[in-house]
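Asks: Provided below for reference: sequence and predicted model.
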Amino acid sequence: MAAMSAVLTEPSAGPAVTRDQALRAPKVLLHDHLDGGLRPATIVELAAEIGHELPETDAEALGRWFTTMADSGSLPQYLETFDHTVAVMQTAAALTRVARECVEDLAADGVVYAEVRYAPEQHVANDLTLDEVVAAVQEGFEEGMAASRARGQGITVRQLLTAMRHQARSREIAELSIAWRDRGVAGFDIAGAEAGYPPTRHLDAFEYLQRENSHFTIHAGEAFGLPSIWEAIQWCGADRLGHGVRIIDDITVTDSGEVELGRLAAYVRDMRIPLEMCPASNVQTGAAASIAEHPIGLLTRLRFRVTVNTDNRLMSGTSMTSEFTHLAEAFGYTVRDLEWFTVNAMKSAFLPFDERLALITDVIKPAYAALAAEG
C-alpha cells in the first residue's frame, strides 16, 4: 500500500491545563450515550419503582459496581451494565427524568453544546412507541436546558437517534430521525458490535438519509479495524467516525521517527472527517493501553480532526472535565490545545452553520482567551 510522509506539529507552548481550568473551559461533546450516563441514585430510585433487581441498592456502591464491571476487560460484563440502565428507562416519565438530569450534569461540567445518542428501539419494552420515546427524551432535554439557563449555564443539547447494527430497524430509525429533525434530533447513528455486523448491512438507511440531506455518524474503528472505517466512509458516506481510534493501524512511525500515512488515513485527514475519540472508554475496552499511549496523542500532532468525548460517563466514571484533565496530564496540553479540540468539535457538530459559528465566536473563543490570559 502506498504511503505518504506526514509532518508532526509541536505541542502548544505554555503550562499544562489544571483541572479547575478544564472545568471552567467551555466544552463540546459529540459522542455521549444517554443510557451510559445515568446518576446511580436515579437508577436506584427507578429500579425500586418497577421492582428491578440491582447488584447494589446503595447509590455509591452501585456507581462503583458500574465502573468495576466496565473495567473488567470482559465485554459480556461491560454489556451487562447496560441491562440495568436500559431496564429503568422504559416509561416516558423515566426517560424524561434521565434526559433532564443528563443535560443538567453536562451543563454543570461546563459543556455548552452536546449531541446525546441512544437507541429508541431499546426503550419500547413497556409498549411505548418509537415516537413516544423520542418525545419523552426531548421533553427532558427541554426541561434540562431551561433549568440550566436559569442557573446561568447556557447549554444546547440535541438528540442523535441510534440504530443497533445487529438488528434490522435501521431504516425505521432513520425515518424517525427525519421526522424529528426540526424538533430536537440532529442526526442518526448506528452502534453495537462491529465484528460480523458491517455498516453496509444498513446501506438502505444511509442512502435514505443522504437523499434527505441529513447527517449521520457511524460507530467504526473502535473494536474492529480499518475495514470498518473504510466501509463507514466509502460505502456508507458517514459524516463522522464514532471512535475511529483504529485509523492508527494505517499510520506507520519509522525507527527514525518519520511518520507515514496509508491511503485511508490520508483520506480521513485530508477530508477533515471528524474522529469522535473517547479516551477513557477506549482504555476500558482495550482499544488503548493507557491514556498516555492513546493514539489521540499522535493523531493530534498529525492534525486529524480530533474531538474529545465521554462515551459512557457512568461506566467510565468520567466527564469532559476528567477527559481534558487526563489528556493534559498525559500530553502536557495547554488551554490552546483544549480550545483546538473544542473548536474541532463545534465545527463538526450536526447543527446549522450559523449556530455553530455563533457558539465559536460568542462563547468558545472569548472564554478560552480569558483562560489563556491567566498564564
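Replies: Looks like it came in fine.
Asks: use CA for all of it now, contacts and neighbours both
Replies: Will do.
Asks: please enumerate the strands of the stretch 51-200 of the chain.
Replies: 111-118, 156-164, 185-191 (DSSP state E, counting those that start in this stretch).
Asks: now tabulate the ones you listed in TSV and tack on distance to H219.
Replies: What follows is these, written out as TSV (distance: least, CA to CA, whole Å):
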stretch	distance to H219
strand 111-118	11
strand 156-164	10
strand 185-191	5
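Asks: in CSV, list those strands along with mean neighbour count and distance to L95.
Replies: As requested, the strands of the stretch 51-200 of the chain are arranged in CSV below (neighbours: other CA atoms under 10 Å; distance: least, CA to CA, whole Å):
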stretch, mean neighbour count, distance to L95
strand 111-118, 25, 11
strand 156-164, 25, 13
strand 185-191, 26, 15
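Asks: thought R336 was touching Y368, still the case?
Replies: Yes. If you go by CA atoms under 8 Å, Y368 and R336 touch, sitting 7.4 Å apart.
Asks: touching both of the two, which residues are there?
Replies: Common contact partners of Y368 and R336 (CA atoms under 8 Å, 6 or more residues apart in numbering): none.
Asks: make sure E260 is indeed in a strand.
Replies: Yes. According to DSSP: H, G, I helix; E, B strand; the rest coil, E260 belongs to a strand.
Asks: residues touching it, list them.
Replies: Listed by CA under 8 Å, 6+ apart, the contact set of E260 reads A3, M4, S5, A6, I251, T252, V253, T254.
Asks: strands - which of those residues land there?
Replies: Judged by DSSP state E, the subset of the contacts of E260 located in strands is A3, M4, S5, A6, I251, T252, V253.
Asks: quick check: of those residues, which has the highest neighbour count?
Replies: The most crowded member of the ones in strands among the contacts of E260, judged by other CA atoms under 10 Å, is I251 (22 neighbours).
Asks: put this next to the previous one:
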Amino acid sequence: MIRILLVDDQTLLCEVLKTWLEVEEDFQVIGVAHNGNEALSKIEMLQPDIVLMDIDMPEMDGLNATQIISERFPEVKVIFLSGHDEDDYLGKSLRAGAKGYLLKNTTAEELADKVRYVYHNSSNVALSVDQEMVAGIQTQLEELMETYRHKFQKQLEGSHQSETVVAEYDAKFKRLEVFLLRKQEESLQRIRQETRSTWDSIHKEISNTNTQFNSANRSLSSQVNQQIVNLKKDIDVELNKALEDWSRQRAALQEWAVQRDEMQVSAEDFQSKYRRELMSTINPFRASFRDIDRQIATMRNWLIGSILLAAMSLTFSSWLLASNFVSGNTTDSQIQNQ
C-alpha cells in the first residue's frame, strides 16, 4: 500500500486528487496539508511514502519544503504537481530533491502511473548515492589537506631551519595540494561518467514528461469541452422537464379552481333548494299544529263553560232542596201546633 500525503493550498483540488487516488486499490491518502510548514509536521507524524506537492503556497512554498524534506526525511519521495510548465521550475524542483514533476492538468491515469513509477524507481536513489559519494570524497580530500597543513606547521614550529628549508617544505606542500586536487578532479570525472547514464534517463524522462504534458493538455481541453457540451444538454433537458411539470401543475391548479367555483355555486343552489323543500314539508305540519291549537283552545273553552254550567246547576239544585226542606219543616211545626 502506497501512503500518500497531499500538499496544496487549494482545498477543492485536494478533494479532487483524493477522489482520483482512492480509486486505486494500492493507494491510501493519509492526510492533507495546505502549506510547507503543515506538510513538514504531517510528514513527521504520518511518515508517508509519497508527497504530492504544489509549488506556490503561503508561509512556505513547495521548493523550500522539498529541500527540507530531502534533508530530514530522505526516505520520503516528493512529486511536484504544479501549474508551471516552464523548464526552469522543473530544474528547480529536481535540484530541491523532487523525484517527479507533473502539471495540474494531468489525467488521473497519468498521476497514478507517476506515483507508482517514483515509488518503485531506484535511479534517483542511485543519483543521490553518487552525490553523497562525491561529497564524501571531497570532504576526505579537504581533511587530508588540512592534516598535512597541520603537520607542516608543527614541523616548522619544532625546528628552527633556515628559510631555504621552509621554502622547500612549502614547495612540497604545494605539489601535494596540486596532486590531491588532480586526484579529486579525476574522481569527480569518473563519477560523472558513471552517472551520465542516470542523467540521460532523467533528460529522457523530462522529454517524455513534456510530451505527456502537451498530450494531456490537449486531451483535457477536449474532455472539458465535451463535458461542457454534455452539461449544457443535460441542463436544457432538465429545464424543459421542469417547465413541462410547471405547466401541468398550473393547468391542474386552474382546473381545480374552476371545479371549486362550480362546486361552490352548486352547493349554494342545493342549499337553497333543500331549504325550500324543507319549508314545503314543514309548513303543512305547522298549519296542522295551529289548527290543533285552535281546536284545543275551543275544547278548553267549552269544557270550562260546561263545568261552570254544571256547577250552577248543582248549586241551583242544592238551593231548591234546601228551600223545600225548610218549607217542609215549617209546615210540620204549624200542624203540630194546631
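Replies: All right, it came through fine. Since this is a predicted model, take the numbers as computed values, not measurements.
Asks: please state their TM-score.
Replies: For this chain pair, the superposition-based TM-score is 0.24 by TM-score structural alignment, normalised by the length of the second structure; 134 aligned residues with a CA RMSD of 6.3 Å.
Asks: of the strands of the stretch 51-200 of the first structure, which approaches L79 of the first structure most closely?
Replies: strand 185-191 (12.8 Å; CA to CA).
Asks: and G242 of the first structure, how far is that from L261 of the first structure?
Replies: Using CA to CA, to the nearest Å, G242 of the first structure is found at 20 Å from L261 of the first structure.
Asks: between the two, who's got more neighbours?
Replies: More neighbours surround G242 than the other of G242 of the first structure and L261, with 27 against 23 (other CA under 10 Å).
Asks: pretty sure that one sits in a strand.
Replies: Yes. Going by three-state DSSP, the assignment for G242 of the first structure places it inside a strand.
Asks: tell me if L102 of the second structure really is in a strand.
Replies: Yes. Using three-state DSSP, the assignment for L102 of the second structure is a strand.
Asks: I'd like to know how many residues surround the closest residue to it other than its chain neighbours.
Replies: Leaving aside its sequence neighbours, L102 of the second structure sits nearest to L81 (CA to CA, 6 or more residues apart in numbering; 4.8 Å). Other residues near L81 of the second structure come to 23 when the count uses other CA under 10 Å.
Asks: confirm L81 of the second structure sits in a strand?
Replies: Yes. Counting by three-state DSSP, L81 of the second structure is located in a strand.
Asks: verify the contact between it and L111 for me.
Replies: No. Look at L81 of the second structure against L111 with CA under 8 Å: they stay out of range, at 9.2 Å.
Asks: quick one: common contacting residues for those two?
Replies: Counting by CA under 8 Å, 6+ apart, the common neighbours of L81 of the second structure and L111 are L102.
Asks: list the buried residues for stretch 119-131 of the second structure?
Replies: Y119, S123, N124, L127, D130 (16 or more other CA atoms under 10 Å).
Asks: Q249 of the second structure: which of those residues is nearest?
Replies: Within these, proximity to Q249 of the second structure (CA to CA) peaks at Y119, which comes in at 59.8 Å.
Asks: isn't that closest one right up against I50?
Replies: Yes. Applying CA under 8 Å, one finds Y119 of the second structure in contact with I50, separated by 7.1 Å.
Asks: overlap of the contact sets of the two?
Replies: The contact sets of Y119 of the second structure and I50 overlap at I2, K77 (CA under 8 Å, 6+ apart).
Asks: for the stretch 51-200 of the second structure, what spans make up the strands?
Replies: Applying DSSP E, counting those that start in this stretch to the stretch 51-200 of the second structure gives strands spanning 77-82, 100-103.
Asks: and the longest helix along the first structure, what's buried?
Replies: Looking across the first structure with DSSP state H, the single longest helix is helix 130-150. Neighbour counts over helix 130-150 of the first structure (16+ other CA under 10 Å) mark 130, 132-148 as buried.
Asks: again, but for stretch 299-307 of the second structure
Replies: Quick answer for stretch 299-307 of the second structure: no buried residues (16+ other CA under 10 Å).
Asks: now swap in stretch 131-144 of the second structure and tell me
Replies: Buried residues in stretch 131-144 of the second structure, defined by neighbour count with 16+ other CA under 10 Å: V134, Q138, L141.
Asks: hmm, R190 and the first one touching each other?
Replies: No. V134 of the second structure is not in contact with R190 according to CA under 8 Å; the separation is 10.2 Å.
Asks: would you mind putting the ones in strands among the contacts of E260 of the first structure into TSV with distance to M346 of the first structure alongside?
Replies: Listed next are those as TSV, based on distance: CA to CA, whole Å:
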residue	distance to M346 of the first structure
A3	31
M4	29
S5	29
A6	25
I251	26
T252	29
V253	30
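Asks: nearest to K347 of the first structure among those residues?
Replies: Nearest member of those to K347 of the first structure, counting by CA to CA, is A6, at 23.4 Å.
Asks: what about F331 of the first structure, how many residues nearby?
Replies: 15.
Asks: so it makes contact with G297?
Replies: Yes. The criterion here is CA under 8 Å, and F331 of the first structure meets it with G297 at 6.9 Å.
Asks: now do the shared contacts for those two.
Replies: With CA under 8 Å, 6+ apart, F331 of the first structure and G297 have no common neighbours.
Asks: contacts for stretch 128-136 of the second structure?
Replies: Under CA under 8 Å, 6+ apart, the answer for stretch 128-136 of the second structure is S187, L188, I191, T195.
Asks: among those, who's most crowded?
Replies: Each of the contacts of stretch 128-136 of the second structure was scored by neighbours using other CA under 10 Å; the highest score is L188's, at 19 neighbours.
Asks: just the terminal-to-terminal distance for stretch 270-283 of the first structure.
Replies: Terminal residues of stretch 270-283 of the first structure lie 27 Å apart, using CA to CA.
Asks: just the buried positions in stretch 336-347 of the first structure, please.
Replies: R336, D337, L338, E339, W340, F341, T342, V343, N344, A345, M346, K347.
Asks: follow-up on the earlier one: between the ones in strands among the contacts of E260 of the first structure, which is nearest T81 of the first structure?
Replies: I251 (34.0 Å).
Asks: distance-wise, check that closest one relative to A367 of the first structure.
Replies: Distance from I251 of the first structure to A367 of the first structure, counting by CA to CA: 35 Å.
Asks: again with A93 of the first structure
Replies: According to CA to CA, A93 of the first structure and A367 of the first structure sit 36 Å apart.
Asks: among those two, which residue is more densely surrounded?
Replies: A367 (17 against 14).
Asks: now that one: how far from H326 of the first structure?
Replies: Counting by CA to CA, the separation of A367 of the first structure from H326 of the first structure is 21 Å.
Asks: go on, Q210 of the first structure?
Replies: In terms of CA to CA, Q210 of the first structure sits 37 Å off from H326 of the first structure.
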